[in-house]
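Visitor: Mind looking at a prediction? Sequence and model below.
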Amino acid sequence: MSEDVELALRSRRVVTPEGVRAATVTVADGTITAVLPYEAGVLAVELGDDALLPGLVDTHVHVNDPGRAEWEGFWTATRAAAAGGITTLVDMPLNSLPPTTTVDHLRIKKEAAQGRTHVDVGFWGGALPGNVKDLRPLHEAGVFGFKAFLSPSGVDEFPHLDQAQLGASLGEIAEFDGLLIVHAEDPAHLTDAPAGPAYAGFLASRPHAAETDAIARLLRQARRLNARVHILHLSSAAALPLIAAARADGVRVTVETCPHYLTLSAEEVPDGASEFKCCPPIREAANRDLLWQALADGTIDCVVTDHSPSTADLKTPDFATAWGGISGLQLSLPAIWTEARARGHQLTDVTRWMSARTAALAGLDRKGAIAPGRDADFAVLAPEGTFTVDPARLHHRNPVTAYAGKTLHGVVKSTWLRGQRVYSEGEFTDPKGRLLTRDG
């Protein structure tokens, strides 16, 4: 190995922006220096047929720390991320106490994370009624954008915005060309789910119209203010024509969906299985097919987990009272790859949806690709390997998952952060993650 190369990884399947090819990837000072021919005369770690992917970037994770660390915490969330090939995550501002809605609260959040992250971590700020004055200071402190709800969030300390408040927050954010990321459900269409174990009642309480009407209003505000907006966890395919039309009209809108909407369906949710409960809900298989079409044609930009865990006792068999959130951080890559390969997609598609475009969403220009000048963040995947999901073997804090018992393709063999192996075959190193800011 030459003096200016500290590490080289060789694989017959390196997933680059130009496609999959046999290559040797060299690293120095934590940065990719070259993507060389496979037979380059460099001493390298030999990966054989295991695929070398860019580390995934998950921009929608609820770590809940501090304040609700019994639900999840930085140590456990980032271990689960590393075990799933995720090398960067961006933490949501709610479900922690305090929420990340002021600069002082951001400082408290960073103190909780310091020295406890196995992967790199950034932070979203929050847009609440009455905190417009805090948005610019948070932006200057390095948050990647601002999360807002258009319907009740589920926690009292993070209230939702009405249309006037949305306009005020979005207008302020547009002044510095920030990004507003939005949970878009219209409360006028939401009803209380009937008590009991039946999923159908919960699904009916959050109809397609809740998403389409909220998204239509958000797009009008974004058009009026020339603001950048991102639609979180799109569940309803009925909103796709609105999004496509707005984008064609110049509205600066991006949209994500999640593995659970792409791999699960309402028809398969057993009675009382509230590990499947999330908001907006998992919908019918026909709706899922339309989401896949939109992902393929680019109407949907990216795929993120919306990892929103809780303690097991909050996942009661009653869909009316159970906590709504899917725990999927460690399983997102194999879950998506399993369904994607069955639908004729390639690893290049998966890395585009889960690494390149998520990195672009957050403005992380050193992440998201195996290319010279990028951080040497990698996931080593055995694409043909399979495993059956055992909740007890997952690394997030509480052993609850909607994927329990499913056999998935894609085994993450190791994960590398800036050229250092942080996870391998079930074993972790000491935490090596950094706390990221929007401006580097």
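Guide: Here it is on my side, so go on.
Visitor: From now on I want contacts and neighbour counts done on CA atoms only, so please keep to that.
Guide: Noted.
Visitor: Who are the contact partners of the most centrally placed residue in the chain?
Guide: In the chain, the centroid-proximal residue (CA atoms, centre = their mean) is V304; its distance is 2.8 Å. Shown in contact with V304 (CA atoms under 8 Å, 6 or more residues apart in numbering): 58-60, 233, 256-259, 332, 354, 358.
Visitor: and if we set it to 6 Å?
Guide: Taking CA atoms under 6 Å, 6 or more residues apart in numbering as the contact definition, V304 lies against 58, 60, 258.
Visitor: JSON lines for those, including neighbour count and secondary structure?
Guide: Shown next, in JSON lines, are the contacts of V304 (neighbours: other CA atoms under 10 Å; DSSP: H, G, I helix; E, B strand; the rest coil):
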{"residue": "D58", "neighbour count": "27", "secondary structure": "strand"}
{"residue": "H60", "neighbour count": "24", "secondary structure": "strand"}
{"residue": "C258", "neighbour count": "25", "secondary structure": "coil"}
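Visitor: this is the other structure I want to compare:
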Amino acid sequence: MTDFDLVVRGDRVLIDGTWKRAAVGVKDGIVARIGPRHAEWSATQTVSLATDEVLIPGVVDTHVHVNEPGRTHWEGFATATRAAAAGGVTTIIDMPLNSIPPTTTVAALDAKRAAAAENAAVDVGFWGGAIPASLGALEPLHDAGVFGFKAFLSPSGVDEFPHLSAAQLRAALAETARFGGMVIVHAEDPARLERYAGSRYYEDFVASRPDASETSAIATIISALRATGGRAHILHLSSAAALNQIRGAKAEGLQLTVETCPHYLTFDADHIPDGATEFKCCPPVRDEDNREALWGALVDGTIDFVASDHSPATAELKVGADGDFGRAWGGISGLQVMLAAVTSGAATRGIPLETALSWLTSKPAAFVGLEDKGTIREGARGDVVAFAPGRAWTVDAADLQHRNKVSAFDGRTLTGQVTRTWVGGAQVHPAVPDAPLAGRLIARPALAVQGAAAVDQP
């Protein structure tokens, strides 16, 4: 008999926000013991980290568009979760679009779960959707285990997921407040978006989606929170012009949280070439001063955490429009590179590694109530990552694991490389030949967690 399924020994293990020399023993998917680095334990797999490697909690990415079923040629659970594992992400929460059908009914959620069940290399949870037709009927999806409800205040880009008016957003927040739910919002005001016929000039695209589109939408959200007492989350914040509004709402005690994304923290408008539609996303990447203000807002806590908003499409849709930003699909594939992009950016700004990691691990885990994730402690899930924070590498989109090999990060040199990823103590990157997939289907923590053949309590 061995003591553990996995033991990882390292000189720098992130425990309670500090680096410690330690050994971590995982048994039956759980961190069963943390002890001295040279503890005399036996295990099925024992790994001693190299001197330049650290052991960190698995990343929790709460904003991933997997698109299966219905648009699996854009992305699917098999490819998305392999990309996640390669990037140190051990948990993803899937968005309710751009799959067909969108996750706006329990039947659609069941279809999502069926698609994911046989293909998940990492743990997968699901958001529901709030569209005009689903208002008044959100509670059954909540009871079925979704983590909350995605809503758009501007057109989503797909006909099957229409956006909400300001009045409908208020109704959604009032409805979810009654059963303790949450609405997560794409915050752009369609009345503030400029008429845009399309062009190859990136500056034209940015001008069509000005800061005012975000600040106006966020004002609508804040007003609705005051009126309803609901809980809202602002997705993919791009505009630093909204930060003071957000600070005021938080100081007021409103239930408001905010995320930003690695592309907003990495790129700036002045260095995006005309015709480079791989950089198109909505809201757009803005200027350098804006980017630095977003970093500052992460440091001071105005922005709560970072999520990838991994939103892939086929290469034809993304870069096949002859450089026309009006016709290209808007979305950036960043799931596999998020950890390295954020820690690289933090290092150049003198932000401690452990601080940057909290925006990717413990804080998003707390946001969705997954108290046993995003941390290395006894009793937590054995989701851990061996990471070499000082190793530089250059992103080659052709080598990324997601289905369509297009990425705004292609050719970017990042510092920080994932060397191994374990989910529940099982190695998922590099993949072990013929090993069963380690990913589980997860629900809101009050509900059960589904494995392939059984249901376990979290």
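Guide: Now that the structure is in, tell me what you want to look at. It should be emphasised that the depicted structure is a prediction, and the values quoted were computed from it without experimental measurement.
Visitor: aligned partner of the residue nearest to the centre of structure 1 in structure 2?
Guide: Here V304 of structure 1 is matched to A307 in structure 2, going by TM-score structural alignment.
Visitor: What of G48 of structure 1?
Guide: Taking TM-score structural alignment as the alignment basis, one finds that G48 of structure 1 is matched in structure 2 by A50.
Visitor: Spatially, what comes nearest to its match if we skip its sequence neighbours?
Guide: Counting by CA to CA, 6 or more residues apart in numbering, the nearest residue to A50 of structure 2 once its immediate chain neighbours are dropped is G10, at 7.6 Å.
Visitor: before we move on, what about G250 of structure 1?
Guide: Using CA to CA, 6+ apart and skipping residues adjacent in sequence, the residue nearest G250 of structure 1 is R223, 7.9 Å away.
Visitor: which one in structure 2 is aligned with the one you found?
Guide: Using TM-score structural alignment, R223 of structure 1 sits opposite R226 in structure 2.
Visitor: mind checking which helix or strand that match is in?
Guide: Remark: R226 of structure 2 resides in helix 211-228, with elements defined by DSSP states H and E.
Visitor: Show me the contact partners of stretch 110-122 of structure 2.
Guide: The contact list for stretch 110-122 of structure 2 (CA under 6 Å, 6+ apart) reads 77-78, 81, 90-91, 437-439.
Visitor: from the residues you listed, which ones fall inside helices?
Guide: In helices, defined here by DSSP state H, the members of those are 77-78, 81.
Visitor: A151 of structure 2 matches what in structure 1?
Guide: Matched by TM-score structural alignment, A151 of structure 2 corresponds to A148 in structure 1.
Visitor: Its match: neighbouring residues, count only.
Guide: Here the neighbour count serves as a burial measure; for A148 of structure 1 (other CA atoms under 10 Å) it reads 26.
Visitor: Tell me the spacing between the aligned partner of D268 of structure 2 in structure 1 and D289 of structure 1.
Guide: Using TM-score structural alignment to pair residues, one finds that D268 of structure 2 aligns to S265 in structure 1. Between S265 of structure 1 and D289 of structure 1 the distance is 10 Å, computed by CA to CA, to the nearest Å.
Visitor: Now which residue in structure 1 aligns to G326 of structure 2?
Guide: For G326 of structure 2, the equivalent position in structure 1 is taken to be A320, counting by TM-score structural alignment.
Visitor: Correction: the previous question concerned R412 of structure 2.
Guide: Alignment note (TM-score structural alignment): R412 of structure 2 maps to K406 of structure 1.
Visitor: Am I right that its match is in contact with T388?
Guide: Yes: K406 of structure 1 is in contact with T388 according to CA atoms under 6 Å; the separation is 5.5 Å.
Visitor: got any residues that touch both of the two?
Guide: Going by CA under 6 Å, 6+ apart, no residue sits against K406 of structure 1 while also sitting against T388.
Visitor: quick one on the thing from earlier: can you redo the contacts of V304 of structure 1 as TSV with distance to A164 of structure 1?
Guide: Shown next, in TSV, are the contacts of V304 of structure 1 (distance: CA to CA, whole Å):
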residue	distance to A164 of structure 1
D58	31
H60	26
C258	29
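Visitor: before we move on, back to that, for burial, what's the neighbour tally of the match of G48 of structure 1?
Guide: 13.
Visitor: what secondary structure does it sit in?
Guide: Local secondary structure at A50 of structure 2 is given as coil here, using DSSP: H, G, I helix; E, B strand; the rest coil.
Visitor: in structure 2, which spans are helices?
Guide: Along structure 2, the stretches classed as helices by DSSP H are 77-86, 106-117, 139-143, 166-179, 202-208, 211-228, 243-251, 262-266, 288-300, 315-319, 338-348, 353-358, 362-367.
Visitor: Could you single out the most deeply buried of these?
Guide: The densest packing among these, expressed as mean neighbour count by mean count of other CA atoms under 10 Å, is seen in helix 77-86 with a mean of 26.
Visitor: Onto which residues of structure 1 does it map?
Guide: Under TM-score structural alignment, the match for helix 77-86 of structure 2 is residues 74-83.
Visitor: what sits up against the matching stretch?
Guide: Under the contact criterion CA under 6 Å, 6+ apart, stretch 74-83 of structure 1 has outside partners 113, 116-119, 329-330, 395-397.
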